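K.L.:
Coordinates only, no sequence provided:
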């Protein structure tokens, strides 16, 4: 059903919330067909965000991943490929960023790679 919604938008989808389902294939599908996507909230999509997918989200202004693995490399990719990103929420229960060392790496990567953020939740 989600793929059908993406297809019906004919590339004009700007806001998408996915709760309780999805995987890497769905993320790639959305990124491939939604070049205008400005806001993405995905909850319940276990796994990591692939940098190849991030490259296709250049119009993204707001990101809220939950129950998703977020890495330092992902944050660096967001900085490189999503220059419009203003809002990042990484404070949800179930966000998987690992040990305190990895959490510190992510915080440093945010500071170094996302200078345009106006709203950050950790």
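P.N.:
Noted; the coordinates are in hand. Small disclaimer: the values here were computed from a predicted structure and weren't measured. Numbering: from 1, shown residues only.
K.L.:
okay, CA-based contacts and neighbour counts for the rest of this
P.N.:
OK.
K.L.:
State which helix of the chain is the longest.
P.N.:
The helix spanning the most residues in the chain, taking DSSP state H as the definition, is helix 100-113.
K.L.:
just checking, next helix/strand downstream of that one?
P.N.:
Towards the C-terminus, the helix or strand next in line after helix 100-113, according to DSSP states H and E, is strand 119-121.
K.L.:
second one coming, line it up with the first:
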């Protein structure tokens, strides 16, 4: 399996670059190579206040522009090589609200 380098919370109050295994692409997933990231206030709270607990080597940044490197077999709207944005929160498209056309109302948002 290949690796990537990412900027991470190494532990509470400590950030730095880490090398991790590249995630596997599931059938409804896409692997995006970031071109530019924006720090989010949730990243700041997480690092300095432990907003989601002490997690070792947690990759930061979830608002980005990138290039699609790989797509799962069920992905139809994105193609390898396309430039995309990655919003702060992505609806859980399996959730009932999203299925009814109200993705902002999903209870299982992925962020």
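P.N.:
Received the coordinates, thanks. Fair warning: this is a prediction, and the values are worked out from it, not measured in the lab.
K.L.:
quick one: TM-score?
P.N.:
The TM-score (TM-score structural alignment, normalised by the length of the second structure) is 0.22; 56 aligned residues with a CA RMSD of 5.6 Å.
K.L.:
picking up where we left off before, go through the longest helix of the first structure and flag the buried ones.
P.N.:
Within helix 100-113 of the first structure, the residues scored as buried using 16 or more other CA atoms under 10 Å are 103, 105, 106, 109, 110, 113.
K.L.:
Any chance of the residues you listed in a markdown table with distance to residue 54 of the first structure as columns?
P.N.:
Converted to a markdown table, those look like this (distance: CA to CA, whole Å):
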| residue | distance to residue 54 of the first structure |
| --- | --- |
| 103 | 20 |
| 105 | 19 |
| 106 | 16 |
| 109 | 16 |
| 110 | 15 |
| 113 | 14 |
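K.L.:
how many neighbours does the nearest residue in space to residue 53 of the first structure that is not next to it in sequence have?
P.N.:
Leaving out its chain neighbours, the residue that sits closest to residue 53 of the first structure by CA to CA, 6 or more residues apart in numbering is residue 28, at 5.6 Å. A count of nearby residues for residue 28 of the first structure, using other CA atoms under 10 Å, gives 17.
K.L.:
My read is that residue 28 of the first structure contacts residue 51, right?
P.N.:
No. Residue 28 of the first structure sits out of contact with residue 51 when judged by CA atoms under 8 Å, with a separation of 10.3 Å.
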